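A.B. asks: this is the structure alone, sequence omitted:
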């Protein structure tokens, strides 16, 4: 868990679970940018404090002091407010559509308390979102925003697809607003086109074919009158046999 700006941290799933489980206190808002699905009470079972390094425990402990200094009346028993954005760490993942919600949540959280942005490992998805927030908040380029983030968390490395979308986001947050909007929309459409899953065409069941033992004609099951391991009679042969009966 690394401090990016006053009241803003980037971290891992393990860091988030420390606060969501109630084992640690101090973070008031948690932005989870990964497809997580925890039932009530599962945070406690998922969190393992022994897995934290001494450095992590020290960082988590400092957050409580920071919140106490910022909000002396903060309730230690109050659970963090969590927002889940189900992003996949894929170059085809549409990031642009979620940035407004992410930035709004981070900004409101920073004003009211302390925010933790996390994914699973804290490398790509959370780094992309925090980079976008810094670009918006401090009017930075992609390179400058990511560079200043790396000063806090040197492992931050958004994937190539996220970087392309951050470039489009940069144009929309600079003076080239009209061009930026067009580029962002264009980039968003390309991402959406790549992520559209075409519905599978229904596959008709294969028709089982039989050979009539009398005429050797190939017939489907619907055309058979009697079937057994030894005998298959088609309609035509069965009708002929009936007509020839004395």
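C.D. replies: In hand now; what should we look at? In this text, all values refer to a predicted model and were calculated from it rather than measured experimentally.
A.B. asks: going forward, measure contacts and count neighbours with C-alpha atoms only.
C.D. replies: Fine.
A.B. asks: how far out from the middle of the chain is stretch 120-138?
C.D. replies: For stretch 120-138, the gap between its own C-alpha mean and the chain's C-alpha mean amounts to 15 Å (Cα atoms, centre = their mean, to the nearest Å).
A.B. asks: quick one: the helices in this structure?
C.D. replies: 13-20, 42-46, 54-70, 96-112, 125-138, 142-152, 160-173, 177-195, 235-244 (DSSP state H).
A.B. asks: and those helices as JSON lines, adding mean neighbour count and distance to residue 118?
C.D. replies: Listed next are these as JSON lines, based on neighbours: other Cα atoms under 10 Å; distance: least, Cα to Cα, whole Å:
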{"stretch": "helix 13-20", "mean neighbour count": "23", "distance to residue 118": "6"}
{"stretch": "helix 42-46", "mean neighbour count": "14", "distance to residue 118": "15"}
{"stretch": "helix 54-70", "mean neighbour count": "15", "distance to residue 118": "14"}
{"stretch": "helix 96-112", "mean neighbour count": "16", "distance to residue 118": "12"}
{"stretch": "helix 125-138", "mean neighbour count": "23", "distance to residue 118": "5"}
{"stretch": "helix 142-152", "mean neighbour count": "18", "distance to residue 118": "14"}
{"stretch": "helix 160-173", "mean neighbour count": "20", "distance to residue 118": "16"}
{"stretch": "helix 177-195", "mean neighbour count": "16", "distance to residue 118": "23"}
{"stretch": "helix 235-244", "mean neighbour count": "12", "distance to residue 118": "69"}
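A.B. asks: turn those into a markdown table, including distance to residue 87.
C.D. replies: Rendered in a markdown table, the data for those read as follows (distance: least, Cα to Cα, whole Å):
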| stretch | distance to residue 87 |
| --- | --- |
| helix 13-20 | 14 |
| helix 42-46 | 20 |
| helix 54-70 | 25 |
| helix 96-112 | 9 |
| helix 125-138 | 7 |
| helix 142-152 | 19 |
| helix 160-173 | 11 |
| helix 177-195 | 12 |
| helix 235-244 | 60 |
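A.B. asks: quick one, which of those helices is nearest to residue 80?
C.D. replies: Residue 80 lies closest, by Cα to Cα, to one member of the helices of the chain: helix 13-20, at 6.6 Å.
A.B. asks: list the contacts of the residue minimising distance to the centre of the chain.
C.D. replies: Nearest to the mean C-alpha position of the chain, counting by Cα atoms, centre = their mean, stands residue 87 at 2.5 Å. Residues near residue 87 by Cα atoms under 8 Å, 6 or more residues apart in numbering: 33, 34, 35, 93, 95, 125.
A.B. asks: second one coming, line it up with the first:
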């Protein structure tokens, strides 16, 4: 089983400090988080970035920015963080929530099949998807990398290289990188075949060709393995 095998890759000796958000008023928590992310974004000069057609990567601040959501025609959102509050900006959007911390010991790979299917389902329907965490640097970048590894048949290093060209601030933590390496080397082909069967060979292969062409234009033919 993919998730059980990949869980062995996580570093069980590492720990992650967490905050009990239930003890803090949600409005106060949200205000502090958004203020911090706003300052972070100002320093980096970044908003959500388009990785592939109808696939965007960004921060929590981007995910609640009505102007950006409208401008990029976002219809679906993958939220990958450890906050629980819902936001009014998402009331009319389809949202997949993955609650986890940005910690090396967390088994983010257990969610790859779910996020891959959600993202691909939206893109095949020409619906734009935003994948975000708090800063758009580690957790969301890992989810997008797993998706690219699967649907574009890329190695981990080439997937991260491609994403970094689109969003230079991406930097998955060490544990997530190890899980992505294991996924790319041992399980991505199984996952790709699963998605092809689920969505149909014709639809999957047509999107595969478009996405590979986009990757080729950005990072060159050497980054595209042969399926």
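C.D. replies: Looks like it arrived, so ask away. All of these numbers come straight from a predicted model, not from anything done at the bench.
A.B. asks: preserved in the second structure, out of the contacts of residue 87 of the first structure?
C.D. replies: Retained contacts for those in the second structure, judged by both residues aligned by TM-score structural alignment, their matches' Cα atoms under 8 Å, are 33, 34, 35, 93, 95.
A.B. asks: which one of the helices of the first structure lies nearest to residue 26 of the first structure?
C.D. replies: With Cα to Cα, the closest approach to residue 26 of the first structure among those belongs to helix 54-70: 4.0 Å.
A.B. asks: which strands or helices does the closest one pack on?
C.D. replies: Applying 3 or more Cα pairs under 8 Å, 6 or more residues apart in numbering; DSSP states H and E, one finds that helix 54-70 of the first structure contacts no other helix or strand.
A.B. asks: quick one: it aligns where in the second structure?
C.D. replies: Here helix 54-70 of the first structure fails to align to any part of the second structure, judged by TM-score structural alignment.
A.B. asks: kindly report the same for stretch 115-127 of the first structure.
C.D. replies: Taken onto the second structure by TM-score structural alignment, stretch 115-127 of the first structure occupies residues 129-141 there.
A.B. asks: got the contact list for that stretch?
C.D. replies: Where contact means Cα under 8 Å, 6+ apart, the residues beyond stretch 129-141 of the second structure that reach it are 37, 40, 48, 54-61, 63, 74-81, 102, 119, 122-123, 143-144, 163, 169-173, 176.
A.B. asks: buried subset of the kept ones among the contacts of residue 87 of the first structure?
C.D. replies: When those are checked for burial by 16 or more other Cα atoms under 10 Å, the buried set is 33, 34, 93, 95.
A.B. asks: just give me the match in the second structure for the third one.
C.D. replies: Applying TM-score structural alignment, one finds that residue 93 of the first structure aligns to residue 106 in the second structure.
A.B. asks: separation between its match and residue 97 of the second structure?
C.D. replies: The span separating residue 106 of the second structure from residue 97 of the second structure equals 16 Å under the rule Cα to Cα, to the nearest Å.
A.B. asks: equivalent analysis for residue 26 of the second structure, please.
C.D. replies: According to Cα to Cα, residue 26 of the second structure and residue 97 of the second structure sit 17 Å apart.
A.B. asks: what's the longest strand belonging to the second structure aligned against in the first structure?
C.D. replies: Under DSSP state E, the strand in the second structure containing the largest number of residues is strand 74-81. Mapping strand 74-81 of the second structure onto the first structure (TM-score structural alignment) gives residues 27-34.
A.B. asks: which residues are contacting the matching stretch?
C.D. replies: Identification of contacts with stretch 27-34 of the first structure by Cα under 8 Å, 6+ apart yields 16, 19, 63-64, 67, 79-88, 102, 105-106, 109, 113-120, 125-126.
A.B. asks: in the second structure, what sits opposite residue 79 of the first structure in the alignment?
C.D. replies: Match for residue 79 of the first structure (TM-score structural alignment): residue 92.
A.B. asks: please apply the same query to residue 147 of the first structure.
C.D. replies: In the second structure, the residue equivalent to residue 147 of the first structure is residue 161, according to TM-score structural alignment.
A.B. asks: residue contacts, that match?
C.D. replies: By Cα under 8 Å, 6+ apart, residue 161 of the second structure lies in contact with residue 219.
A.B. asks: could you rerun that using 10 Å?
C.D. replies: Residues near residue 161 of the second structure by Cα atoms under 10 Å, 6 or more residues apart in numbering: 145, 155, 167, 168, 170, 218, 219, 223.
A.B. asks: residue 144 of the first structure and residue 239 of the first structure, how far apart?
C.D. replies: For residue 144 of the first structure, the distance to residue 239 of the first structure - Cα to Cα - is 86 Å.
A.B. asks: kindly apply the preceding question to residue 81 of the first structure instead.
C.D. replies: Here the criterion is Cα to Cα. By it, residue 81 of the first structure lies 77 Å from residue 239 of the first structure.
A.B. asks: got it, and residue 90 of the first structure?
C.D. replies: As judged by Cα to Cα, residue 90 of the first structure and residue 239 of the first structure stand 64 Å apart.
A.B. asks: now residue 2 of the first structure
C.D. replies: In this view, residue 2 of the first structure and residue 239 of the first structure are 85 Å apart by Cα to Cα.
A.B. asks: same check, this time on residue 122 of the first structure
C.D. replies: Residue 122 of the first structure sits 76 Å away from residue 239 of the first structure, taking Cα to Cα as the criterion.
A.B. asks: then residue 58 of the first structure?
C.D. replies: Counting by Cα to Cα - residue 58 of the first structure and residue 239 of the first structure are separated by 90 Å.
A.B. asks: with residue 224 of the first structure instead?
C.D. replies: Distance check for residue 224 of the first structure against residue 239 of the first structure: by Cα to Cα, it reads 11 Å.
A.B. asks: mutual contacts of those two, please.
C.D. replies: In terms of Cα under 10 Å, 6+ apart, residue 224 of the first structure and residue 239 are both contacted by the residues residue 233.
A.B. asks: sweet, I'm off.
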